[in-house]
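*Asks:* I'd like to go over a predicted model; first the sequence, then the structure.
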Amino acid sequence: MKQGLYEQIINRDTMNQLSTLDPSYEIGKEPMDAEEARKLLSNYISTVTRWALKLIREQTPDVEAVLAQIRACNEIISTLKNNLGEEELEQLKVDEQGEILTHVYSKINSIRGITGEKVLRPATPLSQSSLFTGAHSDSRR
């Protein structure tokens, strides 16, 4: 392991790496706070899930990739059945059509309903944070 500050959950891989360090290294650890554990563990599961879905994508033909990833997500959700009620479990499963909701607008008394104007979306996905600078160029370049 590299020297430095860390704020990461200790998994088995990390434990193995720490066990190989020379005794001259100081290793700092602290127990997870009950309130912070929810955030730390959900971020950890998110990272592991993202990695697993990437592997599924790389190992699956294009026509089956989305469905294989959705099914993997639904398996993860199903493992939480002891913590979720049966109704919540079913409601949280991802629909196998593989669609993303992009907007909901009334067609009644709306200029969009009359003109059929296309909904404009920001260049940056809503789920991704972005810095708005007021500049004409993209701030991420």
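*Replies:* Perfect, I can see it now. Residues are numbered from 1 along each chain as shown.
*Asks:* okay, CA-based contacts and neighbour counts for the rest of this
*Replies:* Will do.
*Asks:* Other residues contacting stretch 48-61?
*Replies:* Contact with stretch 48-61 is made by 65-66, 68-69, 72, as judged by CA atoms under 8 Å, 6 or more residues apart in numbering.
*Asks:* Looking at those, which are in helices?
*Replies:* Residues of the contacts of stretch 48-61 located in helices (DSSP state H): 65-66, 68-69, 72.
*Asks:* so residue 40 makes contact with residue 9?
*Replies:* Yes. Using CA atoms under 8 Å, residue 40 is in contact with residue 9, at 7.4 Å.
*Asks:* what about the residue nearest to residue 132 when sequence neighbours are not counted, how many neighbours?
*Replies:* Closest residue to residue 132 apart from its sequence neighbours, by CA to CA, 6 or more residues apart in numbering: residue 139 at 7.4 Å. Using other CA atoms under 10 Å, residue 139 is surrounded by 11 other residues.
*Asks:* try this one next to it:
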Amino acid sequence: MLQAGLYEQVVNKKLSEELGKISEARKYVKPIDKAEASKILAQYLAEAVEKALNVVAEKNKDEEKLKAQIELSNQIIALLKNSADKSSSLEIESKAEQLLAVLKENDPKLAAGKKAKDLIRPETSVAQSSLFTGALHEPQMFSELKKEIASADKIDILVSFIKWSGLRLFIDELKEFCDHGGELRIITTSYMGATDVKAIEELQTLTNAKIF
């Protein structure tokens, strides 16, 4: 039974049946915005695919779970290829691997004996947004920023104000980043005098740094 409240949900057959039992005055349904259709439908499909992959995993033994999920993923991709670019090869390799890093051919790290797998990376995903709540058992934002800085070649920061007490936690990482040719751009404000002058002065000493 549908609970009262606000929704932002694609109407599927199951939901349509439930809505059919509700009077017109009690529900508000409108066509999907054409300009946002791809985004809305992609999100819906992502949730549907995730559920299907979980079901497939539950139906197989531990050693067969991932293989079964890959097979289902490739079946879905095969359907997409009929409508999308047929020349693209989107099938997932049977090795079931995930690319995590690539170094430039002339990266100094290679000369120093380092490999792409040695790159420092944050604990949180670099492909999805993360919410930092400050909980004890979660990664701290400043420590994640340090790791992000270490793996970046260009940094854009948009922040309401800058306090020295916060900046000092990773100013050394920013300095090293800039000294190695990284490009840093920061947009902030002086509204209500909240930004510390010391913080701006320190940032202005960095090479390749632009403060707006």
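*Replies:* Received the coordinates, thanks. Computed from a prediction, not measured in an experiment: that's the story for all the values here.
*Asks:* care to give me the TM-score?
*Replies:* After superposition, the two chains reach a TM-score (TM-score structural alignment, normalised by the length of the first structure) of 0.82; 137 aligned residues with a CA RMSD of 2.8 Å.
*Asks:* Out of the contacts of stretch 48-61 of the first structure, give me the one that has the most neighbours.
*Replies:* Busiest of those [other CA under 10 Å] is residue 69, holding 22 neighbours.
*Asks:* And the closest residue to it other than its chain neighbours, how far from residue 76 of the first structure?
*Replies:* Excluding the flanking residues, the one nearest residue 69 of the first structure by CA to CA, 6+ apart is residue 53, at 5.8 Å. According to CA to CA, to the nearest Å, residue 53 of the first structure and residue 76 of the first structure sit 11 Å apart.
*Asks:* Comparing the two, which residue is more hemmed in?
*Replies:* Applying other CA under 10 Å to residue 53 of the first structure and residue 76 shows that residue 53 carries more neighbours, namely 19 against 14.
*Asks:* quick one on the thing from earlier: so who does the residue nearest to residue 132 of the first structure touch?
*Replies:* By CA under 8 Å, 6+ apart, the neighbours of residue 139 of the first structure are 131-133.
*Asks:* One more: residue 40 of the first structure?
*Replies:* By CA under 8 Å, 6+ apart, the contact set of residue 40 of the first structure is residue 9.
*Asks:* Secondary structure element for it, which one?
*Replies:* Counting by DSSP states H and E, the element that carries residue 40 of the first structure is helix 34-59.
*Asks:* Helices of the second structure, start to end?
*Replies:* Assigned by DSSP H, the helices in the second structure fall at 13-19, 37-58, 62-83, 108-111, 141-151, 164-167, 171-179, 197-204.
*Asks:* Please identify the residue in the first structure that aligns with residue 112 of the second structure.
*Replies:* Superposed on the first structure with TM-score structural alignment, residue 112 of the second structure falls opposite residue 114.
*Asks:* At the geometric centre of the second structure, which residue do we find?
*Replies:* When the second structure is reduced to its mean C-alpha position, the nearest residue by CA atoms, centre = their mean turns out to be residue 128, at 1.6 Å.
*Asks:* Okay, it and residue 41 of the second structure: tell me how far apart.
*Replies:* 18 Å.
*Asks:* Over to residue 186 of the second structure?
*Replies:* For residue 186 of the second structure, the distance to residue 41 of the second structure - CA to CA - is 35 Å.
*Asks:* now do residue 52 of the second structure
*Replies:* Taking CA to CA, one finds residue 52 of the second structure at 16 Å from residue 41 of the second structure.
*Asks:* ok, now residue 85 of the second structure?
*Replies:* With distances taken as CA to CA, residue 85 of the second structure is found 19 Å from residue 41 of the second structure.
*Asks:* More neighbours: those two, which one.
*Replies:* Set residue 85 of the second structure next to residue 41 and count neighbours by other CA under 10 Å: residue 41 wins out with 14 against 10.
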